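Trainee: Could you look at this predicted model? Sequence included:
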Amino acid sequence: MPFAILIAAAGAAAGGSLPTVLGAIRGCVLAYTLVLLFRIGDDLADLISDRVRHPGRVLVRASNKTPIVVLALVIALGDVLLMMSQPRPGARIAVFAAISLLLRLWYHRRVRLCAGPLTGAHVVLLKYPAISLLTCASWDGLTLHTALPSLGAIYLGLCIYEQVHDRAVRDSRGAPWIFAAEVGLLAGLPLLALSSGDLLR
């Protein structure tokens, strides 16, 4: 739940204004359920490798995957209905569909692309700034100056975390250079936020 609150807070910052109490609660609920939904999708896509690397995971040990798939579909339907109750529902659902399609294509093509752990991590982590954007209560205040610092911080922070905690990612070719670049970019984002002067009006 704290991670969902962080995602929702970044979404509020991206909108450039403080949400109402109802908007904040809705954002946290949407963040939590979307993170859960996409993580279920990740685990389903990684079942074969997880049988070797993470044999204790719930999906690996489950003999019947149908209840989990049904749960994911119910969560997805609930999230779509929640997005339809917010401003610009069409745009929100389009973003949701786009990131879902991107991840599906990635999982389907990653073997053919011969992508390593470093590339894979950076692609899969794109879902989190997208989720953060979807939690934003009002898209009317979205600008590059408000969205880039908060969504960029979420993405870069998670990429850095992944490289620190995942040895396969950390040991990938070029990882030290990418790590240094991402740390530098993350350090520069507050300057961009301050330059806008209206991060949270």
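Mentor: Sure, I can see it.
Trainee: Could you use CA atoms for every contact and neighbour count after this?
Mentor: Fine.
Trainee: could you list every residue that touches the most centrally placed residue in the chain?
Mentor: The centre of the chain sits closest to Tyr128, judged by C-alpha atoms, centre = their mean, with a distance of 1.2 Å. Tyr128 makes contact with Ile7, Val35, Ile154, Tyr155, according to C-alpha atoms under 8 Å, 6 or more residues apart in numbering.
Trainee: Against that first model, consider the following:
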Amino acid sequence: MAAWNHFATDAAGYLRERILTPRIGLLWLLVFAATAATVAEPRPWAWLAVAAAWFLLVFRLGDDLADLDFDRRYHPQRRLVRSRETSAFRLMLVFLVAGLVVLTAWVAGTVQALGLLLLVAALAGVYRWTQDRPELRPLRIALVLGKYPAWILLLADRPWQGLTLAAALAVFVPPALHELRAVGRAMLVPVAAVAAAVIAVWVLAA
């Protein structure tokens, strides 16, 4: 019971600190709008809003868990870093991913849900590959940012349309600019490479 109370307190603190923020709120609006503009009719607006929020929660938590070693050094004040219940957070992430896969299957289809699983696996591979290689951190950040356009391309009813490319880039550029500002010029080439990859995927879809 004590461990559960600790986890509940830490989870609530984590949500306030890392999820329920103005920046994530704006990102949610952007992801929701881009998703709603490109999915098939009829559009289940309420479920798309839930899916966008769930998507951001899953990948924000996944990013933060993967970055624990980095954050222990550079952001020791963060709730997840100070928590003694990181195993519970990892278990929560598993259930959140499973729920997002089911929701994606319901909103968009089984193929898209399988694509989401591939996206999760790809990001896990990126985290593992770059874990102990600080020189690759800018590339890691850029690749992880690719989850936003990947989500749009994955759920789009007509991925070859110009609207889909515009929506995919619209959810990529603002977070990329934020990271460019935070990390510096080392992000330029990786960000440009990911943007080029998004365009290449769109061209292939056409």
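Mentor: Sure, I can see it. Note that the structure is predicted; figures quoted are calculated from it, not measured.
Trainee: still on that earlier bit, translate the residue nearest to the centre of the first structure into the numbering of the second structure.
Mentor: Taking TM-score structural alignment for the superposition, Tyr128 of the first structure sits opposite Tyr148 in the second structure.
Trainee: any idea which element the residue nearest to the centre of the first structure lies in?
Mentor: With the criterion set as DSSP states H and E, the secondary-structure element containing Tyr128 of the first structure is helix 127-135.
Trainee: what do you get for Ala13 of the first structure?
Mentor: If you go by DSSP H and E, Ala13 of the first structure is part of helix 2-15.
Trainee: okay, the angle between that helix and helix 127-135?
Mentor: Helix 2-15 of the first structure and helix 127-135 are oriented at 60 degrees to each other (axes from the mean of the first three to the mean of the last three C-alpha atoms, to 10 degrees).
Trainee: elements contacting helix 2-15 of the first structure?
Mentor: Contacts of helix 2-15 of the first structure with other secondary structure elements, assessed using 3 or more C-alpha pairs under 8 Å, 6 or more residues apart in numbering; DSSP states H and E, are made with helix 21-45, helix 127-135, helix 144-165.
Trainee: mind putting those helices in JSON lines, distance to Cys114 of the first structure included?
Mentor: Conversion of these to JSON lines gives the following (distance: least, C-alpha to C-alpha, whole Å):
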{"stretch": "helix 21-45", "distance to Cys114 of the first structure": "16"}
{"stretch": "helix 127-135", "distance to Cys114 of the first structure": "21"}
{"stretch": "helix 144-165", "distance to Cys114 of the first structure": "19"}
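Trainee: which of the ones you listed sits most buried?
Mentor: Comparing these on average neighbours per residue, with mean count of other C-alpha atoms under 10 Å, the densest one is helix 127-135 at a mean of 26.
Trainee: So what's the gap between it and the chain middle?
Mentor: On the basis of C-alpha atoms, centre = their mean, to the nearest Å, helix 127-135 of the first structure is displaced by 5 Å from the centre of the chain it belongs to.
Trainee: Just give me the ones among the contacts of Tyr128 of the first structure that are also contacts in the second structure.
Mentor: By both residues aligned by TM-score structural alignment, their matches' C-alpha atoms under 8 Å, those still in contact after alignment to the second structure are Ile7, Ile154, Tyr155.
Trainee: Distance check, whichever residue in the second structure pairs up with Pro55 of the first structure against Ile199 of the second structure.
Mentor: For Pro55 of the first structure, the aligned residue in the second structure is Pro76 (criterion: TM-score structural alignment). Distance, Pro76 of the second structure to Ile199 of the second structure, using C-alpha to C-alpha, to the nearest Å: 38 Å.
Trainee: again, but for Pro22 of the second structure
Mentor: Between Pro22 of the second structure and Ile199 of the second structure the computed distance is 29 Å (C-alpha to C-alpha).
Trainee: Tell me which of the two has more neighbours.
Mentor: Between Pro22 of the second structure and Ile199, counting by other C-alpha atoms under 10 Å, Ile199 is the more crowded of the two (17 against 9).
Trainee: That one reaches Ala167, doesn't it?
Mentor: No. Ile199 of the second structure sits out of contact with Ala167 when judged by C-alpha atoms under 8 Å, with a separation of 11.5 Å.
Trainee: Just the element for the nearest residue to Gly120 of the first structure once chain neighbours are set aside, please.
Mentor: In space, Gly120 of the first structure comes closest to Arg110 once its chain neighbours are excluded; the distance is 7.9 Å by C-alpha to C-alpha, 6 or more residues apart in numbering. Under the assignment given by DSSP H and E, the secondary-structure element containing Arg110 of the first structure is helix 89-113.
Trainee: mean shift between the helix or strand just after that helix and the second structure?
Mentor: Going down the chain from helix 89-113 of the first structure, the next helix or strand is helix 117-124, by DSSP H and E. Between helix 117-124 of the first structure and the corresponding residues of the second structure, superposition yields a mean separation of 1.7 Å, by mean C-alpha distance after the TM-score superposition for the first structure.
Trainee: How far off centre is helix 117-124 of the first structure?
Mentor: From the chain centre to the centre of helix 117-124 of the first structure is a distance of 13 Å (C-alpha atoms, centre = their mean).
Trainee: in that helix, what counts as buried?
Mentor: By neighbour count on 16 or more other C-alpha atoms under 10 Å, the buried set for helix 117-124 of the first structure is Pro117, Leu118, Ala121, His122, Val124.
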